[in-house]
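Q: Kindly generate the corresponding structure for this input.
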Amino acid sequence: MLPFAAETLLSIFGQYNRGIWPLHGVAALMVLVALALALVGGRGAGRVVGLLLGVLWVWIGVAFIGGALAEFHFWASRLAGVFVAQGLMLVFALTLLARHGFGWPGGLAGTVAVLVMAYAMVGHVLLEVLLLGTPWAQAQYVGVVPGPTMLFTLGILLLAQPRPALILAIIPFLWALVTAYIAWELGLWLEYVPAALGVIAFVLLLVRWLYPGERRLFRSDA
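A: Now for the predicted structure:
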């Protein structure tokens, strides 16, 4: 059971957004650069993508979960460590080891990747404001809060070539499940959307590991 109500969570987002402004713009620029490099492809692009995503995850762990959320949730310090660990794994696997390049795969993987990243970048914010009447100051922006960043990361991993280490997607997947729990516990029905998209993206990543006919399933040029 969560130790706060939906109104409190929105208030946390609002205080946090006001406190870090205008870093939203910096995070948005980092997200756009990561997306552009992932679509262009190449192993060198993968190094930069890993670094950008890693910085965003570490920032969210330290500033949002370990900072803004800390006084409202007794597990905040542990959760902050999990987010920092995810950021370090992304930097290690994509930037330091540089075993993965990126590129547009076409097919199902490419379609889902674009869908989840578009929703993470602009879709969720617009639905919050237009459907729920959430003030812009209390909305969730990619790169600075967990939900949209989780979704964007899974979308980026769908563009990785060859298939990425599945461990890179475990924490984002778990946060998708946490998002579903938050939606149920607090009655925030819109949060089911990023949760569902995150699970779908993870399932596709999992299938890439388990299904021998990956190329036929995921690539339009196969």
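Q: Going by C-alpha atoms from here, please, whenever you check contacts or count neighbours.
A: Will do.
Q: hey, where'd the strands end up in the chain?
A: Counting by DSSP state E, the chain forms strands over residues 101-102, 160-161, given from the N-terminal end onward.
Q: what's the most buried one of those strands?
A: strand 101-102 (a mean of 25; mean count of other Cα atoms under 10 Å).
Q: Just name whatever secondary elements that strand is in contact with.
A: Identification of packing neighbours for strand 101-102 by 3 or more Cα pairs under 8 Å, 6 or more residues apart in numbering; DSSP states H and E yields helix 23-40, helix 43-59, strand 160-161.
Q: contacting residues around it?
A: The contact list for strand 101-102 (Cα atoms under 8 Å, 6 or more residues apart in numbering) reads 37-46, 159-162.
Q: Dump those into a markdown table; add distance to Val122 as well.
A: Output for those, formatted as a markdown table (distance: Cα to Cα, whole Å):
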| residue | distance to Val122 |
| --- | --- |
| Leu37 | 19 |
| Ala38 | 18 |
| Leu39 | 18 |
| Val40 | 21 |
| Gly41 | 23 |
| Gly42 | 26 |
| Arg43 | 27 |
| Gly44 | 27 |
| Ala45 | 23 |
| Gly46 | 23 |
| Leu159 | 19 |
| Ala160 | 22 |
| Gln161 | 26 |
| Pro162 | 28 |
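Q: Going through the residues you listed, which ones are buried?
A: 37-39, 41-43, 45-46, 159-161 (16 or more other Cα atoms under 10 Å).
Q: The closest residue to Leu2 other than its chain neighbours: how many residues sit nearby?
A: For Leu2, ignoring the flanking residues on the chain, the nearest one in space by Cα to Cα, 6 or more residues apart in numbering is Glu185 at 7.2 Å. Residue crowding around Glu185 was assessed by other Cα atoms under 10 Å; the count is 15.
Q: how close does Glu185 sit to Met1?
A: As defined by Cα to Cα, to the nearest Å, Glu185 lies at a distance of 7 Å from Met1.
Q: Please give the structure of this sequence too, so both can be compared:
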Amino acid sequence: MTVTEWWTYGLSDFLMFSPQVYWRLVARHNAAWWPWQALALAAALALPVLLRARRPGAQRAALAVAALAWAWLGWAFHWRLYSEIFLAAPSVALACGLQALLLAAAAGLPLRSREGAAPGPLGAILLAAALLYPLLAPLTGHPWSEAEVFGFMPEPTALATLGVLAGVRAWPAWSRWLLSVIPGASLLLGAATRWLIAQ
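A: Here you go, the predicted structure:
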């Protein structure tokens, strides 16, 4: 192969799987754990309620739910399944585990008196996007078996987590930004993957 032949390649040529393989993997993942997705959706619905609650510890509970979602996502999707077709998936699974530990540790920290604060516009939008994310499947021509649900797939989990972090305003802003790094990177990775498999 000559050097000039490299110019004929696009980024999608270096992707390790086809769109069909990826979506079959998502369908397998959903089928393996059905109907637990309903419980995950219920947990996602509880997040804005917890953020608005006046009870002490409600925001900590929201952080704990997000921590459990990242731990499950890392093991059930990235580690045991996505690693079949994506070499970096084990590393992503470890990042998910780190995010779960950070959120769990944050849930144990004392909050500075602003329990029960509303999530605010940005937090509300992010939480709504996470809840509505499964609807993208039929809207983009995919069957319900390929729907992406909070706790089971990266994008809705990252969106919900960012929504929670926007709502937990009892901490300094820097700590919330720190906890947003892995969810933000997850969204960027997901967007890049979607763009590549669409080429």
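Q: circling back to that earlier point, and the residue nearest to Leu2 of the first structure? What does it align with in the second structure?
A: The pairwise alignment with the second structure assigns Glu185 of the first structure to Leu196, based on TM-score structural alignment.
Q: Quick check, that match in contact with Phe14.
A: No - distance between Leu196 of the second structure and Phe14: 9.2 Å, which falls outside the contact criterion (Cα atoms under 8 Å).
Q: Adding distance to Ile200 of the first structure, write the helices and strands packed on strand 101-102 of the first structure out as CSV.
A: Below are those laid out as CSV (distance: least, Cα to Cα, whole Å):
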stretch, distance to Ile200 of the first structure
helix 23-40, 19
helix 43-59, 20
strand 160-161, 16
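Q: Grab the most central residue of the second structure for me.
A: The centroid of the second structure falls nearest to Thr157 when counting by Cα atoms, centre = their mean (2.5 Å).
Q: That residue: what's its closest spatial neighbour, skipping adjacent residues?
A: Phe150 (4.6 Å).
Q: was I right about the one you found contacting Ala67?
A: No - with contact taken as Cα under 8 Å, Phe150 of the second structure and Ala67 are classed as non-touching, separated by 11.9 Å.
Q: higher neighbour count, those two?
A: Neighbour count, other Cα under 10 Å: between Phe150 of the second structure and Ala67, Phe150 has more, with 30 against 26.
Q: residues in contact with the residue mapped onto the more buried one from the first structure?
A: Here Phe150 of the second structure is matched to Val142 in the first structure, going by TM-score structural alignment. Contacts of Val142 of the first structure were listed using Cα under 8 Å, 6+ apart, and they are 27-28, 31, 120-121, 148-149, 152.
Q: And for Leu101 of the second structure?
A: If a contact means Cα under 8 Å, 6+ apart, then Leu101 of the second structure has Ala67 as its contacts.
Q: So what does Arg52 of the second structure match up with in the first structure?
A: When the structures are aligned by TM-score structural alignment, the residue of the first structure matched to Arg52 of the second structure is Leu39.
Q: My guess is that match contacts Gly103. True?
A: Yes - the pair formed by Leu39 of the first structure and Gly103 meets the contact definition of Cα under 8 Å, at 4.9 Å.
Q: anything in contact with each of those two?
A: Shared contacts of Leu39 of the first structure and Gly103 (Cα under 8 Å, 6+ apart): Leu159.
Q: what angle sits between the longest helix seen in the second structure and helix 58-72?
A: For the second structure, the helix that runs over the most residues, judged by DSSP state H, is helix 89-107. Using axes from the mean of the first three to the mean of the last three Cα atoms, to 10 degrees, the inter-axis angle of helix 89-107 of the second structure relative to helix 58-72 is 160 degrees.
Q: Show me what counts as buried in helix 89-107 of the second structure.
A: When burial is assessed from 16+ other Cα under 10 Å, helix 89-107 of the second structure yields the following buried residues: 89-90, 92-101, 103-104, 106-107.
Q: How about stretch 164-184 of the first structure?
A: With burial defined by 16+ other Cα under 10 Å, the residues of stretch 164-184 of the first structure counted as buried are 164-165, 168-169, 172-177, 179-183.
Q: residue contacts, the counterpart of Ala160 of the second structure in the first structure?
A: With TM-score structural alignment defining the correspondence, Ala160 of the second structure maps onto Phe152 in the first structure. If you count contacts by Cα under 8 Å, 6+ apart, Phe152 of the first structure has them with 116-117, 120-121, 142.
Q: make it 7 Å
A: 116-117, 120 (Cα atoms under 7 Å, 6 or more residues apart in numbering).
Q: now, among the residues you listed, which is nearest to Arg18 of the first structure?
A: The shortest approach to Arg18 of the first structure among the contacts of Phe152 of the first structure belongs to Ala120, at 20.4 Å (Cα to Cα).
Q: Tell me if I'm right that the closest one and Leu151 touch.
A: Yes - A contact is recorded between Ala120 of the first structure and Leu151 when judged using Cα atoms under 7 Å, the distance being 5.9 Å.
Q: what touches both of the two?
A: For the pair Ala120 of the first structure and Leu151, no residue contacts each of them under the criterion Cα under 7 Å, 6+ apart.
Q: Between those two, which has more neighbouring residues?
A: Set side by side, Ala120 of the first structure and Leu151 give different neighbour counts by other Cα under 10 Å, the larger being at Leu151 (31 against 25).
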